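Asks: this one's structure only:
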């Protein structure tokens, strides 16, 4: 009998390894397909079969999977990376195996199209405009009124997202997006949106079921870098129901009837307003928080769905789980970072992960790449979990050596440029 293989197209820093480990635990043989397999160090660590292939080329992926099918029983194909998820859906359709609807994924990943479809369905969203050039951005902001959120219509991880509170900030960020500094995977299209103010939440959804609602906290604007996420969010029954209802109302509007979704919401003066629908599993550490809080392993249940098995979303735990991100506070070179072992020894801490090592360059981007690690903790109460996190994070320290200035580099005997 041929070995059952799970094809993993690309990966992510946070969830790539858990997908590999879960596949192995389920008795599957994971095979990674990537344009650059070396970027995922966990593949070598886990001894995962990895194949280099252009993952932006559907025909190349079909050829590679067809070759693999001569040796393996391909039980499923999936990914934890949003940018290739529509391609994964097309592969699944080609090989007639369970997977997401690629057309639904594509229209959801274009945030302008997503906004249009949600608005047509009557889902509460921020007021918005789409712009193709600087003049459009300026006129859109004038119509909506400052402050506004300005962001690429296609992208993830808060890349290129900024709150613009003045004409100068608007012009600066527009120039950043349209004058070559931001990397576009598609023709430039900018969303200008009303700034929906209020507490941030997100719903983790599998199929048509809200598995959990978390509270999200960010570093101060103008950027939106995650600082902390907590599951379950501290909500009344009525608030929970309203967020769940508005989250589920997005699914038929966007044609998302299969698999995992993550729906971001702000609780504003008019109640819950949908900020964004992500047509894939939430990034790390949310799957771990769901597992700690409820005993539901979303990655395992997603893979079961991928290979044609029935997922089990029954809750078996009742805890409060939270993750705190360690965010770089300056640019330069990481001189040292320590205290991870002390943090891990704090009772209630379940994971401490550092993403960088000493001597690594630190260049803040105002998005998820500013995070240099995270700490996860769980306990029976919100107050206790927060106290555990505070103690653990306080035991981790680092130093970032500033980059030399032009004057310092030009001094005799100064650092080389």
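Replies: Good, I have the coordinates. These figures come from a predicted structure and were not determined experimentally.
Asks: drop to CA atoms for contacts and neighbour counts, all remaining ones
Replies: Noted.
Asks: tell me the SS of residue 138?
Replies: Here residue 138 is recorded as helix under DSSP: H, G, I helix; E, B strand; the rest coil.
Asks: what sits against it?
Replies: The contact partners of residue 138, taken as CA atoms under 8 Å, 6 or more residues apart in numbering, are 170-171.
Asks: roughly how far apart are it and residue 169?
Replies: 11 Å (CA to CA, to the nearest Å).
Asks: give the residues shared as contacts by the two.
Replies: Shared contacts of residue 138 and residue 169, counting by CA under 8 Å, 6+ apart, come down to nothing at all.
Asks: burial check on residue 140, number of neighbours?
Replies: Here the count is done by other CA atoms under 10 Å, and residue 140 has 20 residues near it.
Asks: apart from its chain neighbours, what residue comes closest to it?
Replies: Leaving aside its sequence neighbours, residue 140 sits nearest to residue 129 (CA to CA, 6 or more residues apart in numbering; 6.0 Å).
Asks: presented hereafter is structure B, for comparison with structure A:
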């Protein structure tokens, strides 16, 4: 029996059904089993409590466990745990992304430095280890500018600031709230970077057997300015900028040394062309997987697991549609009591996914992507058709928050 180990994951344990359909043994390492959906956690064969925020402890556990229970793959679908997962996979010799490449991509400052050294277009930046350095960097770059953690996720701590007072508040707020859960803390170092105006996109790729496959480009829409919270997107987006964006992204992945697995690279399209914003050494978050699946029929989660298990991926589209998503948030703080659907959402033919979480829980006006309360995905024959239907269906929803 083949055996796969996950170092943490997303709460719904993506890919667990596929693994069990293949009759594979599944092991999960986590600090917090209660984080996961109970029905999905029940499908896992073995769950071990490990300090997954500690790379060396994960590597040592996996080495010893592999000696007793042979492992065929080690991976993580969580941005915050790709570093220990790749290090552990390399330690036992199973397919994985180069752990050093993972670290370079996860560290936004190192990514910026490499882009600068290799002439890859990206914003101007400084690495600040203190408030004083942040203030000096902002003066050098000029206001408005962006403050962001060098190893953050889901837009936590990312703000556009217009003066020293706003920078000081944003700096203090991040330092007081850099606990990411499960024992993880964001770095005390921050990037101060040039504010770039333009449209935000992401390029979705999968690398294996020495080749990087471009699955397509996702449009990313934001709310919450001066914060940056993802609110909507569509896939695939076709435009003239593809000719300049895709080669830029492929060059950046090569420079970082990303030689295996999924990558989700964010770019901003400016009047002068595309700029690299960040490279995430994992599958895109939020609704990106669903968008790719409903637009093309490619199940990216399944294909990622397959290449880790030494199987060839199937990346030929089954059909050609455009999928559009709306990430749902509360508009007031309180307890989410219920949802009114003026017309049953899932009964509408072009709705492919509609899920709301946190019923009965506290919700708030969003401060990061973590504050999402649900996702709605629709499909259409064209981008404009999908977006129009998405807007119309969203109007049929009403969230009751006390």
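Replies: Thanks, I have the structure now. Since the structure is predicted, the reported quantities are computational estimates derived from the model, not experimental observations.
Asks: the residue nearest to residue 140 of structure 1 contacts residue 189, doesn't it?
Replies: No. If you go by CA atoms under 8 Å, residue 129 of structure 1 and residue 189 don't touch, sitting 10.5 Å apart.
Asks: how about the helices in structure 1?
Replies: Remark: helices assigned in structure 1 by DSSP state H are 16-25, 41-45, 58-69, 85-95, 102-109, 111-120, 134-144, 167-178, 237-254, 286-294, 298-306, 340-344, 382-394, 406-410.
Asks: nearest to residue 161 of structure 1, out of those?
Replies: helix 167-178 (9.0 Å; CA to CA).
Asks: buried sites along the closest one?
Replies: Of the residues in helix 167-178 of structure 1, 170, 173-174, 177-178 count as buried by neighbour count, 16 or more other CA atoms under 10 Å.
Asks: got it, and stretch 384-396 of structure 1?
Replies: 385-386, 388-389, 392-393, 396.
Asks: between those, which is closest to residue 361 of structure 1?
Replies: Residue 361 of structure 1 has its nearest neighbour among those in residue 396, at 18.9 Å by CA to CA.
Asks: residue contacts, that closest one?
Replies: 337-340, 342-343.
Asks: keep only those that stay in contact in structure 2.
Replies: On the basis of both residues aligned by TM-score structural alignment, their matches' CA atoms under 8 Å, what survives of these in structure 2 is 337-340.
Asks: how about the residues you listed in JSON lines, adding distance to residue 121 of structure 1 and neighbour count?
Replies: Supplementary listing: these in JSON lines, determined by distance: CA to CA, whole Å; neighbours: other CA atoms under 10 Å:
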{"residue": "337", "distance to residue 121 of structure 1": "49", "neighbour count": "17"}
{"residue": "338", "distance to residue 121 of structure 1": "50", "neighbour count": "15"}
{"residue": "339", "distance to residue 121 of structure 1": "50", "neighbour count": "16"}
{"residue": "340", "distance to residue 121 of structure 1": "47", "neighbour count": "20"}
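Asks: report the two of those residues separated the most.
Replies: 337 and 340 (8.4 Å).
Asks: picking that back up, let me have the buried residues of stretch 384-396 of structure 1 in JSON lines, extended by distance to residue 105 of structure 1.
Replies: Putting the buried residues of stretch 384-396 of structure 1 into JSON lines (distance: CA to CA, whole Å) gives the following:
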{"residue": "385", "distance to residue 105 of structure 1": "35"}
{"residue": "386", "distance to residue 105 of structure 1": "36"}
{"residue": "388", "distance to residue 105 of structure 1": "38"}
{"residue": "389", "distance to residue 105 of structure 1": "35"}
{"residue": "392", "distance to residue 105 of structure 1": "38"}
{"residue": "393", "distance to residue 105 of structure 1": "37"}
{"residue": "396", "distance to residue 105 of structure 1": "39"}
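Asks: alignment lookup: residue 337 of structure 2 to structure 1.
Replies: The alignment partner of residue 337 of structure 2 in structure 1, by TM-score structural alignment, is residue 335.
Asks: next one: residue 49 of structure 2
Replies: Using TM-score structural alignment, residue 49 of structure 2 sits opposite residue 52 in structure 1.
Asks: tell me how far that match lies from residue 30 of structure 1.
Replies: Residue 52 of structure 1 is 14 Å from residue 30 of structure 1, by CA to CA.
Asks: look at the two and report which has more neighbours.
Replies: Legend: neighbour count by other CA under 10 Å for residue 52 of structure 1 and residue 30, higher for residue 30 (25 against 14).
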